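Participant: take this sequence and fold it.
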Amino acid sequence: MDTTKLYNSPRVFTEQETSRYIGMSRSYLRQARMEGNRENRTPAPPFIKIGRSIRYLREDLDRWIDELGKYDHLGQVQ
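Facilitator: Below you'll find the model as predicted:
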């Protein structure tokens, strides 16, 4: 899939599209959904269910990325 199409089109992403958009694996998304937020792990991005399908909203993903910690060097990471 052409990434320009991905970034210019849908408001709602599938798991596969979300994985590409945030640069995390599909298995991370599945595990994060099942286990929720765990200590010393990257928090799970918010998702919605439409029927039996899991979907991610672009604005939620953008907000989730913006809220992640930003560091100048690894010594700052706790």
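
Participant: contacts and neighbour counts: CA atoms only from here.
Facilitator: Noted.

Participant: any idea where the strands of this protein begin and end?
Facilitator: 12-13, 48-50, 53-57 (DSSP state E).

Participant: which residue is nearest the middle of this structure?
Facilitator: Pro45 (4.6 Å; C-alpha atoms, centre = their mean).

Participant: how about residues contacting stretch 54-69?
Facilitator: If you take C-alpha atoms under 8 Å, 6 or more residues apart in numbering as the criterion, stretch 54-69 is touched by 10-15, 18, 22, 45-49.

Participant: now the other sequence, so there's something to compare against:
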Amino acid sequence: MATYLSIAQVCEMIPGMTKGTLSQLRFRGEGPKYRKPTPRNVVYLESEVIEWVEGTARIGTALKSA
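Facilitator: The predicted model follows:
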């Protein structure tokens, strides 16, 4: 069965994440996938939040030049 998380639960799950940052990520289309079952309700699928966080893994801070 799917586990859905509220905005607050996602913020608790990811250290340093705030509701404002999560909102900006949604606005820019850069955050985890989300659902809006009603116009005022946003929920996230737990497995997709974990997948999104795992997709941000890095091994260095240097940028590659094109």
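
Participant: rewinding a little: among the contacts of stretch 54-69 of structure 1, which ones are buried?
Facilitator: Those of those that meet the buried threshold are Val12, Phe13, Glu15, Thr18, Pro45, Pro46, Phe47, by 16 or more other C-alpha atoms under 10 Å.

Participant: with these in mind, which one is nearest to Tyr71 of structure 1?
Facilitator: Pro45 (19.7 Å; C-alpha to C-alpha).

Participant: could you find the counterpart of the closest one in structure 2?
Facilitator: Superposed on structure 2 with TM-score structural alignment, Pro45 of structure 1 falls opposite Pro32.

Participant: can you map out the helices along structure 1?
Facilitator: For structure 1, the helices defined by DSSP state H occupy 3-8, 15-22, 26-35, 58-67.

Participant: with distance to Leu74 of structure 1 added, can I get those helices in a markdown table?
Facilitator: Formatted as a markdown table, those follow (distance: least, C-alpha to C-alpha, whole Å):
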| stretch | distance to Leu74 of structure 1 |
| --- | --- |
| helix 3-8 | 30 |
| helix 15-22 | 21 |
| helix 26-35 | 22 |
| helix 58-67 | 18 |
